[in-house]
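J.: sharing a model that was predicted from the sequence below.
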Amino acid sequence: MPSGLVALLDDISIIAKAAAASADDITVAASRAGAKTAGVVIDDAAVTPSYVTGLSPARELPIIWSITKGSFKNKLLILLPGALLLSEFLPGAIIFILMLGGGYLAYEGAEKVIEKLGGGKHGKTVDDVIENPEEFEKQRIAGAIRTDLILSAEIMAITLNEIELDVWWERGLALALVAILVTVAVYGAVAIIVKMDDVGLHLSKTSSVAAQRIGRGLVAFVPYLLIALSFIGTIAMLWVGGGILLHGTHELGFHALYDATHGLENAVQSTTGSFGGLLGWLTYAALSAILALVVGAIIAFVIHKVLKIGHAEEAH
């Protein structure tokens, strides 16, 4: 075989090995970053069913599909190019974007707590009389996509902050991989959740006694599931938002809150034996949520009482 061809094949082999290593690095980076975004993903999955709850069952999946398409557009066409430009030319801005997102999550979580405590709701919900269902559906889709943009920005910023890839296109592939997997997982889960009662209703009308029992169980279970998801979504917003604010203040040079929180976490962890890891983490999560509740309540007060701005109609 001519030496030139041997050299060419050898070069191709080296390139292939390098590409395989890069693909492995991208997958590892994406999986590690994906784990860090778990709290925001839980929030996204918990919040989204509220946008179709109470609307016509026939419109549930089309609405979810519209929101899913909007989410893909948010992540891949808007946030991904922006994230790559920031990471390449202005990496120091990422922490400020994370802080803004953390403040938004704190505000949204505090709003839900205030409303539950009787502080009044802001914006039209499915509990109100809907005069124009088509227009209301459009508003809820638009609201869901706007909320998804904020949550997706947090996911992309967290991912960008976690991955350690020097080449811009590798960062881009890792971000795209996380974006696609998160979107499919979140809205696939949402579709299953909102159709569970329909499946249960169908099973309850079959001739099988076992299927009827399962169907009636599903129908009875779904309302409690939605309530639980709403509660989990609120906790997730406060926990994630507070954690981002704590980390952000630490990164910006204000260490008091971060050190005090982690100090208490370590104290609990070191004094509670075999449950130390779990209880320590719960302590940190609880303190993060309390911080977010305080910050979010202040933001809500300024927006509604000082600036007299009403909550957007897409409020959860």
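T.: Nice, thanks for sending it over.
J.: contacts, neighbours, all on C-alpha from now
T.: Will do.
J.: which helices and strands does the longest helix that the chain contains pack with?
T.: Using DSSP state H, we find that the single longest helix of the chain is helix 209-251. Applying 3 or more Cα pairs under 8 Å, 6 or more residues apart in numbering; DSSP states H and E, we find helix 209-251 packed against helix 38-47, helix 94-116, helix 168-204, helix 256-271, helix 276-301.
J.: could you point out which element follows the shortest one?
T.: Next helix or strand after helix 38-47 toward the C-terminus (DSSP states H and E): helix 57-72.
J.: distance from the chain centre to that next one, please.
T.: Remark: helix 57-72 is offset 17 Å from the chain centroid, using Cα atoms, centre = their mean, to the nearest Å.
J.: neighbouring contacts of whatever helix or strand comes next after that helix?
T.: Beyond helix 57-72 in the direction of the C-terminus, DSSP H and E gives the next helix or strand as helix 80-89. Outside helix 80-89, the residues that touch it by Cα atoms under 8 Å, 6 or more residues apart in numbering are Ala93, Ile94, Met156, Ala157, Leu160, Trp168, Arg171, Gly172, Leu175, Ala176.
J.: here comes the other one, which I'd like you to weigh against the first:
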Amino acid sequence: MAGTSLFVLLDDIASILDDVATMTKVATKKTAGVLGDDLALNAQQVSGVEADRELPVVWAVAKGSMVNKAILVPAALAISAFIPWLIVPLLMLGGAFLCFEGVEKLAHKYLHGKEDAEHRRKVVEAMTNPEADLVVLEKDKIRGAIRTDFILSAEIIVIALGVVSGMDFTTQVAVLISIAVMITTGVYGLVAAIVKLDDAGLYLRRQANAIARGTGATLLWLAPWLMRALSVLGTLAMFLVGGGILSHGLPPVHHLIASLTVDMEGVAGALVPSLLDGVFGLIAGAAVLLLVSLVKRLLPAKAQAAH
């Protein structure tokens, strides 16, 4: 009997682990919309930091990211256990935010051009001024990156929670912890590699070996293009994932997309629904951006009227 019980227990554990592995893969795919943007944003946060301080800064932000997820994962599990009806609204809110963030990125140059120019000017001044406190600049960058990570991590955890909301509590815990650990280590490991790509290129470029010099030149050419590609793919994935979340949460939109693609097969049948989700995400993001812009304009007007 004891041996039978042990085999039953092992079978249950194997079944749980199989569920965890499957759901973790699904949740990871669902959160892909945030990951490309997460990589690009965190790599950009290190710009302006001295070369020998880049990895310590990345490590400091990675530790902050783990603290963020140590807060967010229990909060998500508590929501799932005590107020599960809140998961869908949070998921829709996360999808809307993804779409808004994507449109905001596309319009960033026109909306925040002056602020970006002022920020770059301050960074250049701090880097060229021998009396500037670079420690303060570095700490400011770390705090800013951790704040950004908190928002992106919240999106990831909410999306992952939506994927596993129908599973038992043990599976939910295992999947969310797996997602949190894998994404943090994966994202910041890649960020560290990206920010050091140009250093590796410079090192190889100075070698006597012609192959090493050619490889170094290729890495130096590749680094900025890699950053741009991550940013573009991250933005595209925001619309695809965010639009998909919103369309599935809004039955009329979901049924419309399904009716438009019902006769499609093969590659078209697989791609067109996702592209339509992306178009809907773009429209939804533009609507949210317009709403946010109107609220920002009205609030100062109301404040002035009150005085």
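T.: Nice, I can see it. Because the structure is predicted, anything quoted here is derived from the model rather than measured.
J.: what TM-score comes out when they're superposed?
T.: Superposed pair, TM-score by TM-score structural alignment, normalised by the length of structure 2: 0.84. Supporting alignment: 293 aligned residues with a Cα RMSD of 2.6 Å.
J.: for the contacts of helix 80-89 of structure 1, which one is nearest Gly54 of structure 1?
T.: Among the contacts of helix 80-89 of structure 1, Met156 lies closest to Gly54 of structure 1 (Cα to Cα), at 31.1 Å.
J.: neighbours of the closest residue to the closest one other than its chain neighbours, just the number please.
T.: In this structure, Met156 of structure 1 finds its nearest non-sequential neighbour in Leu175, 6.6 Å apart by Cα to Cα, 6 or more residues apart in numbering. By other Cα atoms under 10 Å, 29 other residues sit near Leu175 of structure 1.
J.: Leu86 of structure 1 now?
T.: 16.
J.: what's the match for it in structure 2?
T.: Per TM-score structural alignment, the equivalent position to Leu86 of structure 1 in structure 2 is Ile79.
J.: what do you get for Gly277 of structure 1?
T.: Checking TM-score structural alignment: Gly277 of structure 1 goes with Gly269.
J.: got a list of what its match touches?
T.: Gly269 of structure 2 neighbours (Cα under 8 Å, 6+ apart): Thr261, Val262, Asp263.
J.: how close does it get to Ile257 of structure 2?
T.: The gap separating Gly269 of structure 2 from Ile257 of structure 2 is 11 Å, by Cα to Cα, to the nearest Å.
J.: let's have the helices and strands packed on helix 209-251 of structure 1 in CSV, adding distance to Pro81 of structure 1.
T.: Putting those into CSV (distance: least, Cα to Cα, whole Å) gives the following:
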stretch, distance to Pro81 of structure 1
helix 38-47, 21
helix 94-116, 14
helix 168-204, 8
helix 256-271, 32
helix 276-301, 30
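J.: ok, now how distant is the closest residue in space to Gln172 of structure 2 that isn't next to it in sequence from Arg147 of structure 2?
T.: Of all residues not flanking Gln172 of structure 2 in the chain, Val164 sits nearest, at 5.9 Å (Cα to Cα, 6+ apart). Remark: distance between Val164 of structure 2 and Arg147 of structure 2 (Cα to Cα) = 26 Å.
J.: which part of structure 2 matches stretch 206-223 of structure 1?
T.: Residue span in structure 2 matched to stretch 206-223 of structure 1, by TM-score structural alignment: 207-224.
J.: for that stretch, the distance to its chain's centre please.
T.: On the basis of Cα atoms, centre = their mean, stretch 207-224 of structure 2 is displaced by 30 Å from the centre of the chain it belongs to.
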